[in-house]
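In: okay, predicted coordinates and the sequence, questions at the end:
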Amino acid sequence: MKKIIHCENQLDHWQQGVGRDRNGLFNTPDKRGLEQLYHSTGPFFFGAIRLFLIAMIVLGILWISCDAKRPFRIGFVATISGRVAYLGLAGRDAVQLAVDQCNARGGIHGRRVELIIQDDQQNEDIVVEAVQALIQADVEAVIGPMTSNMAMVITPFLNESRTIAVSPTVSTGRLSGKDDYFLRVNPATDETAIHSAEYQLRSEGVRKFLVIYGKGNRAYSEGWLKIFKKRFVAGGGQITATVAFGKGEHQSFSEIVHAALVNDFDGILIIANAMDCALICHQIRKSDPDTIITLAAWGATERFIELGGRAVEGVTVVQNFNRDSLDPAYQRFRKHYLERFRQEPGFPGVYAYDAAQVVLTALDNRKKGQHLKVSILSIGEFNGLQGKIIFDAYGDVKRSNTFISVVRNQKFVVVE
């Protein structure tokens, strides 16, 4: 009991002495006074504190300086090997050009931009590994992917990590109108599919279409076909047969086309990558050199013409991209791209450059502590190579024009 009273008295004594009597804090039988402690150890003790504080300040300055010089990291993910590599290769080259031009101008706020490239191989497991590697590398944003199937796979991982992706070419409607971390500079499939259907309805003698499509990018091909069919049938047309190929099947294109041609049709619609479109055209022309053939936007690359040769003459395509555009920004980009890579950028190169400029512009204008997604949507409107890129609240865009082109003398020529 005495011990408890003694503790209470000591506490009362301490409370009375704070701010009034420094020695009162320590003038107990078993402790020395503060003054004695200071005189005996003060010079060393307080000198050490001063040195510690100075060291921490210096380290903080060095850390800030190093962080200010650390490059901005941007990821790029696309298929750069295999059958659909053309999209990814053109996209990669265009993004690299944009990054190099940015660094040549001094970077962003004096910091260089570093591009980290991942190949998704158009494989669902590999694209997850690729995106997770970019997230772990602490990238500011991911540019890509280039196909709709890959975008569907990675979006949940982007949302979980709050890492933004800006895709150059993905157009599936399944990602439209969603408040997520997936943005794109290419419109959803609705515009091109509807325009294509309406163009075919205006064409003489085309009322029944046979459709051949690839299953390797179903999020795109089946969505595009659904919209095309709805508009074409509403206008009085028919889809007489639908033939899907790929994804684990081992049929040759000769077998696929031979089986498809037994159906009744006025024209053939192909929804596939550029290589597959070209090979299918070769097989069709062997049976009927005059068959009307049209493509969805996905296959309409320079690779299609290169592989197709004479078999693709007269084929029509629909895109939001005009190769004959006289826009000065597009002409400058095309000149630099041709000088460096010795080939046309095509729509994947143009859209990838636009996506890179969106990311770089948003980084340059981002407020302190602001997420890059907020920065992009706050700016809202960006200058693209062929007109304005205007984002809605969900990161979806609309392009001002849609074009119909026809292959003539190994070139895409705009006819509408």
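Out: That came through, no problem.

In: only C-alpha atoms from now on, for both contacts and neighbour counts.
Out: Will do.

In: which ones are touching Ile117?
Out: Gly75, Phe76, Val77, Arg92 (CA atoms under 8 Å, 6 or more residues apart in numbering).

In: cutoff 7 Å now
Out: Contacts here follow CA atoms under 7 Å, 6 or more residues apart in numbering; on that basis Ile117 touches Gly75, Phe76, Val77.

In: could you do Ala260 as well?
Out: Val243.

In: the stretch 201-350 of the chain: helices as residue ranges?
Out: Applying DSSP state H, counting those that start in this stretch to the stretch 201-350 of the chain gives helices spanning 218-234, 253-260, 274-287, 302-308, 328-341, 346-365.

In: could you do the stretch 1-150 of the chain as well?
Out: Going by DSSP H, counting those that start in this stretch, the stretch 1-150 of the chain shows helices at 2-17, 34-69, 85-104, 124-136, 148-161.

In: quick check: angle from the fourth one to helix 148-161?
Out: An angle of 40 degrees separates the directions of helix 124-136 and helix 148-161 when computed by axes from the mean of the first three to the mean of the last three CA atoms, to 10 degrees.

In: most surrounded residue in the contacts of Ile117?
Out: Counting neighbours by other CA atoms under 10 Å, the top entry in the contacts of Ile117 is Phe76, with 30 neighbours.

In: another one to put next to it:
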Amino acid sequence: MARDMHRGGRLWACGLAVLLGLAAFSPKEPVRVGFLGGLTERASGFSEDARNGVMLGVEQRNQAGGIEGRRIELIVQDHGDGLARVPAAFQALREARVVAVIGPYSSAVGLEVMPLANAARLLMLSPNVAANALASQDDYMVRIGRTVRQAAQSYAQLLHERGHTRIALARDMGNAVFSTTWSEDFHAAFSALGGAVVAQADFGAEPAVSYEDAVRTMLAAQPDGLLFIGPATDVARLAQQAAKLAAALPMAAVDWAANASLIELGGSAVEGMVFMQTHQRDDDSPRYLAFVSAYEARFGRTPTASAIAAYDATSVLADALARASVRGKADEDPKDAVLQNGPYEGLQQTIRFDRFGDTVRAAYPTVVRNGRFERLPR
């Protein structure tokens, strides 16, 4: 009997050794990263480009070994149009046990989701949210992009340099949090330079205002330029109406609209439209050109500023988690990891966060020329 017990003990030990050996060689738990965007909303092109940037960043990182040997698993959630589905989309990402979320992509959604993220202590790494109210806050939103105020000031400077003194603007009240603040900050900055906002037309809210009526309201004040605050779909249609009614009048639009959908929908009407964008389209650095080549091969389109910022956000998160792991802090709060392990090399700019998770990105003038976005010399 003693011999049987001894043999049983050896079998148990051998079995344990096999199990431990299998565990040692079993795949590591993936790092789950969430994406939150409006993939079925009116301005879906912006979020689609961002999702593509994140997807490419994740795929390339996994090909390079992931995060310290752990594969990244991307969980995509569409919050739809408006705000009604935002809480459910956020909760779905929580239930998927993501370590952080890349997104959202509008100020309205950012303000809606922020209390949820703070309560859950879940990092939101947003490439694009720009609301002034989300800056300089000790919260769980870390922003890659500029604030509304910084963007509006850069547009005021650009239009002033181009000789404009009387600007009429149209703003999308479907995203009133963004558009209202943007127009107010632009008005203040443009006025300080000696210019004037001579007309303002609102669209995108009830009661509905047609694009033609909005443009006629703008033109009635006899401006020397038009400025559109809205997504690509709306800006394209506003530009078409403006081209019919005042073909020679210069136009500008917020960088929110600067994606492939604008040119596809707007056609010749958007030729000459100017923007201030946070990436250099004439960048010939090997790293940027490699990204552009990979993006075009993967998605069949040229990357926009939204795609680039989303790709940068993915790199920031992966680098932060990897650096924390190397420092022996693999379980560090992702927010702390991002804030304490920088700076980070983006595709075109070095990314440095302050203690609130805010950063500043340089902006460059861009023009639509021959159906393409090109760098505009200043």
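Out: Arrived safely, thanks for sending. Here the structure is a predicted model, which is why all the values come from computation and not from measurement.

In: kindly provide the TM-score of these chains.
Out: TM-score of the superposed chains, computed with TM-score structural alignment, normalised by the length of structure 2, equals 0.90; 367 aligned residues with a CA RMSD of 2.5 Å.

In: hmm, back to that, so which of the helices of the stretch 1-150 of structure 1 is the most surrounded?
Out: Compared across those, helix 85-104 shows the largest average neighbour count, a mean of 22 (mean count of other CA atoms under 10 Å).

In: how about that one, which residues of structure 2 does it hit?
Out: The alignment of helix 85-104 of structure 1 onto structure 2 (TM-score structural alignment) covers residues 44-63.

In: aligned partner of Lys368 of structure 1 in structure 2?
Out: In structure 2, Lys368 of structure 1 lands on Ala330 (TM-score structural alignment).

In: list the residues that contact the closest residue to that match other than its chain neighbours.
Out: Spatial nearest neighbour of Ala330 of structure 2, chain neighbours left out: Ala324 (5.6 Å); criterion: CA to CA, 6 or more residues apart in numbering. Listed by CA under 7 Å, 6+ apart, the contact set of Ala324 of structure 2 reads Ala330, Glu332, Ala337.

In: helix or strand: which one has Ala324 of structure 2?
Out: helix 305-326 (DSSP states H and E).

In: my guess is Gly53 of structure 2 contacts Tyr311. True?
Out: Yes. Applying CA atoms under 7 Å, one finds Gly53 of structure 2 in contact with Tyr311, separated by 4.6 Å.

In: wouldn't Ala305 of structure 2 be in contact with Met276 here?
Out: No. Ala305 of structure 2 lies out of contact with Met276 (CA under 7 Å); the separation is 10.3 Å.

In: on that earlier part again, could you flag which of the contacts of Ala324 of structure 2 are buried?
Out: When the contacts of Ala324 of structure 2 are checked for burial by 16 or more other CA atoms under 10 Å, the buried set is Ala337.

In: show me the contacts for the closest residue in space to Ala68 of structure 1 that isn't next to it in sequence.
Out: Spatially, and ignoring its direct neighbours in sequence, Ala68 of structure 1 is nearest to Arg111 (6.9 Å; CA to CA, 6+ apart). Residues counted as contacts of Arg111 of structure 1 (CA under 7 Å, 6+ apart) are Ala68, Lys69, Arg70, Pro71, Phe72.

In: roughly how far apart are Arg111 of structure 1 and Phe182 of structure 1?
Out: Remark: distance between Arg111 of structure 1 and Phe182 of structure 1 (CA to CA, to the nearest Å) = 26 Å.

In: what lines up with Ser136 of structure 2 in structure 1?
Out: Residue correspondence to structure 1 (TM-score structural alignment): Ser136 of structure 2 is matched to Gly177.

In: so its match, which state does it fall into?
Out: Per DSSP: H, G, I helix; E, B strand; the rest coil, the local secondary structure of Gly177 of structure 1 is coil.

In: keep only the contacts of Arg111 of structure 1 that stay in contact in structure 2.
Out: Conservation of these in structure 2, assessed by both residues aligned by TM-score structural alignment, their matches' CA atoms under 7 Å: retained contacts are Lys69, Arg70, Pro71, Phe72.

In: can you find the partner of the third one in structure 2?
Out: In other words, Pro71 of structure 1. With TM-score structural alignment as the criterion, Pro71 of structure 1 matches Pro30.

In: what's the closest non-adjacent residue to its match?
Out: Nearest non-adjacent residue to Pro30 of structure 2 (CA to CA, 6+ apart): Arg71, at 4.9 Å.
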